[in-house]
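J.: no sequence for this one, just the structure:
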């Protein structure tokens, strides 16, 4: 925890602003074909259209919830963006609690998908022989604990627990039900904090000039 004194007020305000920005490191699927992404809090998994031509026909990535202190953990996936023409390829999920196992088309599904265990798998199957590839997607992957939420975690309305410091009120639906972004939780939203911070800095600047 940072302690704010009168001489480092500006630094503390900047740290406060930085602390509420979205936390989800971006990983690219072509870098993890037949590999594993360990999800400590949250990650984004992206496929950009300019990468597709270099893929093998099948690129599979294992997603693993990484928390040695919890036993009841899983990964939850939400779509941020989906543009996979059905004549170019398909996204296939395995190991998730859903009847929907494959996706293609346009527009992001509103539902989220939770793994059966601490591991789930995503495969992008590219159809060979297609001359032009425009496919892209962006997935939000969150480490969730569905046991008892401890003091460092936020309890979602659906009973899942997510990292309270990094993931609540960051603009991403990490819970899968938007409860981590609810107005009652996010009283101090990013625009409000930025406005208050700059107003405070301006006030102290005026006092210094006077």
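T.: Yep, that arrived. The structure presented is a predicted model; accordingly, all values stated were derived computationally and were not measured. Numbering: from 1, shown residues only.

J.: CA only for contacts and neighbour counts going forward, please
T.: Fine.

J.: contacts only, for the residue positioned nearest the centre of the chain.
T.: With distances taken as Cα atoms, centre = their mean, residue 140 lies nearest the centre of the chain, 3.7 Å away. Each residue near residue 140 by Cα atoms under 8 Å, 6 or more residues apart in numbering is listed here: 24, 42, 43, 44, 45, 76, 77, 78, 79, 80, 174.

J.: what about residue 148, which helix or strand?
T.: Using DSSP states H and E, residue 148 falls within no helix or strand.

J.: packing partners of the helix or strand harbouring residue 208?
T.: Using DSSP H and E, residue 208 maps to helix 190-209. Here helix 190-209 touches helix 9-19, going by 3 or more Cα pairs under 8 Å, 6 or more residues apart in numbering; DSSP states H and E.

J.: and here's the other structure:
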């Protein structure tokens, strides 16, 4: 003769346990584009930011040249700002970037060689990441890259649509007066151009995190209420059954 105890009070908890599983919200991913896949073409943006790199798969061949335009399509968000996270191209010996080495130019407009480049008469090259930002007065920004080298080269630019003036409710007001989409705040990228959207982010809760906390609290309360109701209505739920064998 043996006594086997079976504790049955745990099943109410199992009933409500799925409510306690909260899937964390994921912020919008900043999509990555490559110039060699968008040569002589246009990338259209609404309010989302993108990243632009030089070449997917291997490295550019000697004599490689490519122009890629980016367009901000919304009338209310009609300018573009670019910052750099990485610059790893062939350096010029004399300090002037050239087609013989490598040269990246950025223009304010839909075409290559639209007026003077935003990057100056010397262009960008080398391995020093530009500290400044580049912004347009139109809703177009065009990138042009040429190289005479076949070595590995890359860069990473972050391109963000913005506008000035009064920000909308779903926008973030940068310290420089730019208005960008609020979900770009604290996403790890310098979307404002002055990096003000990435400051004081340590204790900032995203909307997804707040929703997760609220849902978790509601689920916990539901578990407690369910357990109490079960114990009051069905006393056997909270007791142990003993079965003789």
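T.: All right, it came through fine. Being a predicted model, the structure only gives us computed values, none of them experimental.

J.: need the TM-score from the superposition.
T.: Here the TM-score for the pair of chains, by TM-score structural alignment, normalised by the length of the first structure, is 0.74; 186 aligned residues with a Cα RMSD of 3.4 Å.

J.: just the ones of the contacts of residue 140 of the first structure in strands?
T.: Counted as lying in strands by DSSP state E, out of the contacts of residue 140 of the first structure, are 42, 43, 44, 45, 76, 77, 78, 79, 80.

J.: which residue lies closest in space to the second one, excluding its sequence neighbours?
T.: The shortest distance from residue 43 of the first structure to any non-neighbouring residue, by Cα to Cα, 6 or more residues apart in numbering, is to residue 24 (4.5 Å).

J.: show me what that neighbour lines up with in the second structure.
T.: Counting by TM-score structural alignment, residue 24 of the first structure corresponds to residue 30 in the second structure.

J.: surely its match meets residue 45?
T.: No. Assessed by Cα atoms under 8 Å, residue 30 of the second structure is found out of contact with residue 45, at 11.7 Å.

J.: more neighbours, the two?
T.: Between residue 30 of the second structure and residue 45, counting by other Cα atoms under 10 Å, residue 45 is the more crowded of the two (19 against 16).

J.: the more buried one against residue 77, yeah?
T.: No. At 9.8 Å, residue 45 of the second structure does not count as touching residue 77 under the criterion of Cα under 8 Å.

J.: what do those two both touch?
T.: Jointly contacting residue 45 of the second structure and residue 77 under the rule Cα under 8 Å, 6+ apart are residue 161.

J.: can you tell me the closest non-neighbouring residue to the residue nearest to the centre of the first structure?
T.: Residue nearest to residue 140 of the first structure in three dimensions, not counting chain neighbours: residue 44, with 4.6 Å by Cα to Cα, 6+ apart.

J.: separation between the one you found and residue 61 of the first structure?
T.: Going from residue 44 of the first structure to residue 61 of the first structure by Cα to Cα, to the nearest Å gives 13 Å.

J.: what's the answer for residue 193 of the first structure, then?
T.: According to Cα to Cα, residue 193 of the first structure and residue 61 of the first structure sit 37 Å apart.

J.: ok, residue 124 of the first structure next?
T.: Taking Cα to Cα as the measure, residue 124 of the first structure falls 9 Å from residue 61 of the first structure.

J.: neighbour-wise, which of these two wins?
T.: Between residue 124 of the first structure and residue 61, counting by other Cα under 10 Å, residue 124 is the more crowded of the two (25 against 20).

J.: tell me the secondary structure for the more buried one?
T.: Of the three states, residue 124 of the first structure takes strand under DSSP: H, G, I helix; E, B strand; the rest coil.

J.: what does it align to in the second structure?
T.: Correspondence of residue 124 of the first structure to the second structure, assessed by TM-score structural alignment: residue 145.
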